[in-house]
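**Student:** The sequence isn't on hand, but the structure is:
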């Protein structure tokens, strides 16, 4: 069936169903679903025709007759976002080398053995970054797949890393690096850390809210802290002129893996984030607002002796062993991170750390907010996928970049076959409905709009 006949047959069926729907009282939403179904049907048939035309072009070519013999004709199914596409094409054997190939597949860069199209894979991966594998597999009613298929698509994609392309490096005097972790349940019963690090250029007020400028995320569940910080350093070196950077603030809760960043990032200055500092202060004062103010004043002044004095008062006021234990814990935490506390008061361009919120938004929303158990590979891939998506990465482009195209035809021959396929689509203007004398029917106006790449033709009077 040629392309013109495909258009005419399916559009005719659509017109009939629309008319039936209108007479039977179908709602706008139901009519939209009907149109969607037929547009997808039209798309799958066109794709099937493209493969058939490419294969026919090769059959008729002198190169094929000289070098390749037809072995048999095979059919394979490829699931796309529009639905199942059943492709029929010939299997060839090279007369000299004895190698076998589906040459039409190669010309159109259709990977061997794939049952799911790259575009659908990308869509499934994107959906799975925000919902369960099962829900992602059911999200498109025209291309439903199992949760296992969704997981396989993610595994096949591997680790996705997005580095924005820039013509030249940026010059900034200060960079901010913030870090925190989530705790993710795994199938072996253990909770493991999912670490989040993000780099930005400071905050800008937008109404009542502050927005971080040019944020870039890094996430992992690996225990390899060195690889994580080297990845952060590589990004900074690729994005910024390091010689112009005067300070890199590393803000966090004082965890060992966060402190380790100072060993990799030049000109780095540790900062203890106010959230965790205040958390331990509240533990120490036990609800005494006056004592809390005195302790906070001492910390903000960077006065270690005054801080020790106020903590001693907290200890003496404590009425239970539990409270006294909490005071000692707070004292140890604050003094272990004293340099980071001092730095927060020493440098005027230090800003508040919002790592808790970012961890919730980037990691917890998918990894730990619902009861689930991850495998090690799954949690690592999902944490990195979440960072990739929030960094603005294009999943389809990343998958396409990974693809290896092995074409046995010359570039010239490939272009020749593609041009012959194009000719089959240049006859859309010859569809009988477009040649009729009455130029006011709705089907005429719709198809004419498709022909010219627009649907801006007025339907009706």
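**Tutor:** Everything's here; your move. Predicted, not measured: the structure shown is a model, and the values here were computed from it.
**Student:** When you work out contacts or count neighbours from here on, use the C-alpha atoms and nothing else.
**Tutor:** Fine.
**Student:** which residues of the stretch 101-250 of the chain fall in helices?
**Tutor:** 103-107, 118-128, 133-138, 147-157, 225-239 (DSSP state H, counting those that start in this stretch).
**Student:** how would you label residue 79: helix, strand or coil?
**Tutor:** What DSSP: H, G, I helix; E, B strand; the rest coil gives for residue 79 is strand.
**Student:** how about the nearest residue to it, chain neighbours excluded?
**Tutor:** Spatial nearest neighbour of residue 79, chain neighbours left out: residue 116 (4.8 Å); criterion: Cα to Cα, 6 or more residues apart in numbering.
**Student:** Can you give me the distance of that neighbour to residue 278?
**Tutor:** 51 Å (Cα to Cα, to the nearest Å).
**Student:** If you count surrounding residues, which of those two has more?
**Tutor:** The neighbour comparison of residue 116 against residue 278 (other Cα atoms under 10 Å) goes to residue 116, with 20 against 14.
**Student:** this is the other structure I want to compare:
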């Protein structure tokens, strides 16, 4: 490319710098090379063809695969332990933190499946974790962030006489801790994965304050259950709803938040964020909670978590330049 001056100029490429050194940490170690920097007059952007061939973006010091591996380890471990487990030289705890911050999973494509399921009921659990935050400039005192969690399951099943487990649990959090955004994601997941019209509902009866009809519906629901133990639990739940009918109606009609399931929060959030004495920045907490939930839902942490992190204009221009070359 450097020697083909006429060809380059016809494509609008001008050499700006030659043999500029670059170092990047990869899964095989530190890669060091030199490359030429060109200016594309047509697209009005600087391009570095060698970087493009390697798939390395501007200012990237650690490749995406290594960053994804660091994030994968940080989901369950401290920054220090995460970098030691990845075992790549010249990586600091700050590098682990930066890898988390640069991820982007707000638009999780794994939420929607190809074919919707037919179910009569879904179980939805909602609760929150309370996580200590770091105050800027080491200011004394405590700061706390509430992290809401919603878990959607297809019911429960027996594991042993004294233990049950949820069926196909799916956890949802929001990186900005916005409950409105969170419940929108819950709605999108349910509508995208289940035939909603086939799910039996009591919400309509609560919203319209039809207590007598709700009592009849719940009585039929309990009578249809053959397992005596499960039937007793269902009846207790129905009695709770009837005894607290006015408050439940107010909660739905007045948009008052509620519901609680501490077990899910303990397993999904508290185990990493609040069980041990540590403080978090709000931004890292938001990013890492989304990543942790993503992995808990059975997904892999790989380089795709950086697929929507910016530089789109740069990549488009580079692609156009490569096509010309």
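**Tutor:** Structure received. The structure presented is a predicted model; accordingly, all values stated were derived computationally and were not measured.
**Student:** Fetch the TM-score of the aligned pair.
**Tutor:** Once superposed, chain against chain, the TM-score is 0.70 (TM-score structural alignment, normalised by the length of the second structure); 274 aligned residues with a Cα RMSD of 3.7 Å.
**Student:** ok so, going back, residue 93 of the first structure is nearest to which of the helices of the stretch 101-250 of the first structure?
**Tutor:** Each of the helices of the stretch 101-250 of the first structure was scored for nearness to residue 93 of the first structure using Cα to Cα, and the closest is helix 103-107 (9.9 Å).
**Student:** Show me where the stretch 201-325 of the second structure has its helices.
**Tutor:** So, for the stretch 201-325 of the second structure - with DSSP H, counting those that start in this stretch - the helices run 203-207, 211-223, 228-243, 245-253, 262-265, 271-273, 282-296, 312-324.
**Student:** so the fifth one corresponds to what in the first structure?
**Tutor:** Going back to what we said before, that points to helix 262-265 of the second structure. Using TM-score structural alignment, helix 262-265 of the second structure corresponds to residues 356-359 of the first structure.
**Student:** returning to what we had before: could you export the helices of the stretch 101-250 of the first structure as TSV, including distance to residue 216 of the first structure and mean neighbour count?
**Tutor:** Shown next, in TSV, are these (distance: least, Cα to Cα, whole Å; neighbours: other Cα atoms under 10 Å):
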stretch	distance to residue 216 of the first structure	mean neighbour count
helix 103-107	37	22
helix 118-128	18	21
helix 133-138	26	20
helix 147-157	21	18
helix 225-239	9	16
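**Student:** closest one to residue 170 of the first structure among these?
**Tutor:** Comparison of the helices of the stretch 101-250 of the first structure against residue 170 of the first structure by Cα to Cα identifies helix 225-239 as nearest, at 6.2 Å.
**Student:** Tell me roughly how far that closest one lies from the second structure on average.
**Tutor:** Comparing helix 225-239 of the first structure with its match in the second structure after superposition yields a mean distance of 1.4 Å (mean Cα distance after the TM-score superposition for the first structure).
**Student:** Distance from that helix to the middle of the chain?
**Tutor:** How far helix 225-239 of the first structure lies from its chain's middle: 20 Å, per Cα atoms, centre = their mean, to the nearest Å.
**Student:** Report all helices and strands that that helix contacts.
**Tutor:** If you count contacts as 3 or more Cα pairs under 8 Å, 6 or more residues apart in numbering; DSSP states H and E, helix 225-239 of the first structure packs onto strand 216-220.
**Student:** And for residue 52 of the first structure, the neighbour number?
**Tutor:** Per other Cα under 10 Å, the neighbour tally for residue 52 of the first structure reads 20.
**Student:** how many other residues sit next to the equivalent of residue 157 of the second structure over in the first structure?
**Tutor:** Aligning on TM-score structural alignment places residue 157 of the second structure opposite residue 204 in the first structure. Per other Cα under 10 Å, the neighbour tally for residue 204 of the first structure reads 11.
**Student:** mind listing what residue 206 of the second structure touches?
**Tutor:** Residues near residue 206 of the second structure by Cα atoms under 8 Å, 6 or more residues apart in numbering: 214, 248, 249, 252.
**Student:** Between the residues you listed, which sits nearest residue 233 of the second structure?
**Tutor:** Minimum distance to residue 233 of the second structure across those is 17.4 Å, recorded for residue 214 (Cα to Cα).
**Student:** My understanding was that the closest one contacts residue 203; is that so?
**Tutor:** No: counting by Cα atoms under 8 Å, residue 214 of the second structure stays clear of residue 203, with 9.5 Å between them.
**Student:** related to what we said a few turns ago, looking at the helices of the stretch 101-250 of the first structure, which is closest to residue 393 of the first structure?
**Tutor:** Going by Cα to Cα, the one of those nearest residue 393 of the first structure is helix 118-128, 10.3 Å.
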